[in-house]
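Q: What would the 3D arrangement of this be:
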Amino acid sequence: MMSALCIAVRYSAVRRQFGPPGGEETPVLEYQLQQWRLMPYLAASYVLEHFANTLFMDFVAFQIGIMGGDTSDRQADLGREIHAIVCAAKAYCAWIGRDAIQECREACGGHGYFYVNRIGTIRNDHDPNMTFEGDNNVILQQTSNYLLSLLAAKRNRGQEITTPLESLDFLENMDEILQSQFRAQSIDDCMNMEVVVHAYKWLVLKLLVDSAARLQKELDSGKDSFSARNDSQAYYCRTLALVYVEHANINRYYQMLQGEDDEAVPDDLHPVLQKLGSLFALWSLEKHIATLYQGGYITGSAPPYLIRESILRLCREVKDESIALIDAVAPTDFVLDSPIGHSDGQAYKNLYSAMLQTPDVFKRPDWWKEFVNKPLVGALRQAKL
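A: Below you'll find the predicted structure:
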């Protein structure tokens, strides 16, 4: 995903097309639609990178516990929680990467389709991630089953929910959170990640309660456990698993910005990292507006307007930092191996040079004589069957 973003963002900053009457052509990255297409995925790459790194360290801690002979309940709970997060994260990250690569390909126009620019190769290399370890939609069921089991433990046995990674500890405040509403009153409020984190807590709990009710309804209708779970996936358990991992991503990034992580964020980097986190969070939340309305968390026309205007503002602001953000994490030009994605900004020069260096580029095709020696008029009408 990052390689495709490197190519698309760098190329969009170089490519010029159209512009005001009498003025110069404008870099396509300056267009709002191009920013809206690419900047959320750039933000996603940073948020998901932090999530992957911190989750890996949690897994390392779990493995150390196994090697040390830890047989405590916490160790067992940690294993179950990591498994639930990883199952949803595998599917979610694979789909984000797939969509990002395709958007980058299209954002580069016809040049994105050229084999030499490698976006097609990146897309093909990524495609197996859709089905590694099984179909993504099937794997998500393991996450939803875990979440439903925690809700059942709380409701049926009055068990206090405290998970080692605290990914669902807010289940203890379920009633209070479900009665709350969207907190933002302005665009500035909306860009505060705390507002989005709270909205995601509500989303997780709302979908968890609705999924449990749907499952119980299917069981009450006389279906067996397998059939009841199978008929509770679309719009319920599947969405629940995805929202759960989205919250985990956003909340971990938010904790990093708040200084709750092991490493403090440098002061000079905090503003741009804050923008990336807010953009990804709002961009993700915007996809769930229907559920937010359905559950009464938002009312009226103001919240969607605030969310969308905040996304557009953040896309515009992140755009100004996009080349520096890409250069900070991009592979070398040799590894990227894409003429239009080179860091020197000479997209057209590099593309022309790459074409000239292609083997046999000046050689006539094998079928050139067939093209020159055209068939007689009417010859193709004679059927040979």
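Q: use CA for all of it now, contacts and neighbours both
A: Will do.
Q: buried ones in the host helix or strand of residue 56?
A: Residue 56 belongs to helix 32-67 when elements are defined using DSSP states H and E. Neighbour counts using 16 or more other CA atoms under 10 Å place 34-48, 50-52, 54-55, 58-59, 62 of helix 32-67 among the buried residues.
Q: And that helix, what does it pack against?
A: Here helix 32-67 is seen to pack against helix 2-14, helix 73-107, helix 238-257, helix 270-285, helix 302-329 when contacts are counted using 3 or more CA pairs under 8 Å, 6 or more residues apart in numbering; DSSP states H and E.
Q: relative to helix 270-285, how tilted is it?
A: With axes from the mean of the first three to the mean of the last three CA atoms, to 10 degrees as the criterion, the two stretches helix 32-67 and helix 270-285 enclose an angle of 90 degrees.
Q: Helix 302-329 and helix 32-67, what's the angle between them?
A: Going by the same axes, to 10 degrees, helix 32-67 makes 70 degrees with helix 302-329.
Q: Now show me the structure for the sequence below, then we'll compare the two:
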Amino acid sequence: MSDLHARHRKVLPDWLALYYEDPLEITHGEGRHVWDAEGNKYLDFFGGILTTMTAHALPEVTKAVSEQAGRINHSSTLYLNRPMVDLAERIAHISGIPDARVFFTTSGTEANDTALLLATTHRRSNTVLAMRNSYHGRSFSAVGITGNRGWSPTSLSPLQTLYVHGGVRGRGPFAALSDAGFIEACVADLKDLLGHTRPPAALIAEPIQGVGGFTSPPDGLYAAFREVLNAYGILWIADEVQTGWGRTGEHFWGWQAHGRSGPPDIVTFAKGIGNGMSIGGVIARSEIMNCLDANSISTFGGTQVTMAAGLANLSYLLEHDLQGNARRVGGLLIERLRAVAAQDPGVREVRGRGLMIGVELTKPGTDLADPDRAAAVLEAARAGGLLIGKGGGHDTSVLRIAPPLSLTVAEAEEGAAILEGALRSTQ
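A: The predicted model follows:
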């Protein structure tokens, strides 16, 4: 065990997860690559949990942070903040939400916590609909609506949470149905649930479930849900912490795959917008955002140096059409991985969109999760020079692949070849 690992275990919580039997210390990165303390180079296919969105050490972001830090890092929201207003204007414009207001936080957890505060206050209800297999953060309220048992350490909650079918297409009681039949059955389930309870404040849903293993429903499910929700006045919160900013390739926001009824009432975001800086936030219609009748501030949300990073990162993303790159390169990567999976009886499914790809592992000939093999593949991929993630709702047996959106075709092929070797070595 390294000295740093021993020190980590002595002063940090036991439940603070670390990857790998011999945990990795990443010391620096550039582009789509990172290096560890021993000088080993890795192709990064996880980006600090989908957070390094454009590239490691992107010069445009580094310069913006350095220049802003040379002026002022922080003043709190008690004072006017030009970078915060500039970024809020851009996000409000691209959100699709009419008369949008933006509130900045420091994380996706805090963003979802704020969205729940807004929805329950606006609707005067503490009942929330959430999806099975979901994940929304680690705060007390976010854990209370998380539908993934592995990431929900307590059943105590300030909210009454009712869980809805639909987030996982390939498992559960409706898996054998057609896409249209699946949507119809999930809508019927939602209607039945609402017939047994007072109207909830909101439905919160990830367009693609991240920690849950990059699972998603057929396109249009949340639009169909929205028609039911509107009849009851129930708000729709889209948790875009992992899906936002063009990662899915086909859409800038994940909700747009379900968008025939218009944008959500509330959108939460974080991770990629800061490219590693601590930025989260909430976008909502003005009457929802302004429903709080008490004073509030954010000490660290929207601080000048993180807002400068977000502005530079968003500008680079849009100017270089990284959404389009995610669609093109991600499509090639998915097809390459599906070809590999066809030769491996332990791969149940390769799924995803853009550069948000899941490879689900099961014990051959069954639907039983194979978390031991997933852990072994993670180790073998690292040995080959590739960093990936893992997740899933039926034990942790889904390999999670989410590189920076500037990934090249050559790097996609390189990563796929390393992963192919890791899969073969663990059969």
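Q: care to give me the TM-score?
A: After superposition, the two chains reach a TM-score of 0.28 (TM-score structural alignment, normalised by the length of the first structure), with 176 aligned residues with a CA RMSD of 6.7 Å.
Q: one step back: out of the helices and strands packed on helix 32-67 of the first structure, which comes closest to residue 187 of the first structure?
A: Between residue 187 of the first structure and those, the tightest spacing by CA to CA is seen for helix 302-329, at 5.4 Å.
Q: And the helix or strand following the closest one, what's buried?
A: As assigned by DSSP H and E, the chain's next helix or strand after helix 302-329 of the first structure is helix 333-336. By neighbour count with 16+ other CA under 10 Å, helix 333-336 of the first structure contains the buried residues residue 336.
Q: helices or strands up against helix 333-336 of the first structure?
A: The helices and strands touching helix 333-336 of the first structure, judged by 3+ CA pairs under 8 Å, 6+ apart, number zero.
Q: Next, the angle from the next helix or strand after that helix to helix 2-14.
A: Where DSSP H and E defines the elements, the next helix or strand beyond helix 333-336 of the first structure is helix 347-356. Angle between the axes of helix 347-356 of the first structure and helix 2-14 is 120 degrees (criterion: the same axes, to 10 degrees).
Q: Tell me which residues of helix 347-356 of the first structure come out buried.
A: 347, 350-351.
Q: Please, which helix or strand holds residue 187 of the second structure?
A: Under the criterion DSSP H and E, the helix or strand holding residue 187 of the second structure is helix 179-194.
Q: so what does that helix touch, helix or strand wise?
A: Judged by 3+ CA pairs under 8 Å, 6+ apart, the packing partners of helix 179-194 of the second structure are strand 160-164, helix 221-232.
Q: residues near residue 310 of the second structure, how many?
A: 27 (other CA atoms under 10 Å).
Q: doesn't residue 85 make contact with it?
A: No. The pair residue 310 of the second structure and residue 85 does not pass the contact test of CA atoms under 8 Å, sitting 11.8 Å apart.
Q: In JSON lines, list the buried residues of helix 347-356 of the first structure along with distance to residue 2 of the first structure.
A: Compiled in JSON lines, these are given as follows (distance: CA to CA, whole Å):
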{"residue": "347", "distance to residue 2 of the first structure": "18"}
{"residue": "350", "distance to residue 2 of the first structure": "20"}
{"residue": "351", "distance to residue 2 of the first structure": "21"}
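Q: Now do the contacts for residue 96 of the first structure.
A: Neighbour list for residue 96 of the first structure: residue 41 [criterion: CA atoms under 8 Å, 6 or more residues apart in numbering].
Q: one more time with 10 Å
A: Counting by CA atoms under 10 Å, 6 or more residues apart in numbering, residue 96 of the first structure makes contact with 1, 41, 44-45, 48.
Q: Residue 73 of the first structure now?
A: Counting by CA under 10 Å, 6+ apart, residue 73 of the first structure makes contact with residue 79.
Q: Quick check: it vs residue 41 of the first structure, distance?
A: Distance of residue 73 of the first structure to residue 41 of the first structure, given as CA to CA, to the nearest Å: 39 Å.
Q: cool, residue 78 of the first structure as well?
A: Applying CA to CA, one obtains 30 Å for the distance of residue 78 of the first structure from residue 41 of the first structure.
Q: hang on, isn't residue 229 of the first structure packed against residue 213?
A: No. Judged on CA atoms under 10 Å, residue 229 of the first structure makes no contact with residue 213 at a distance of 11.5 Å.
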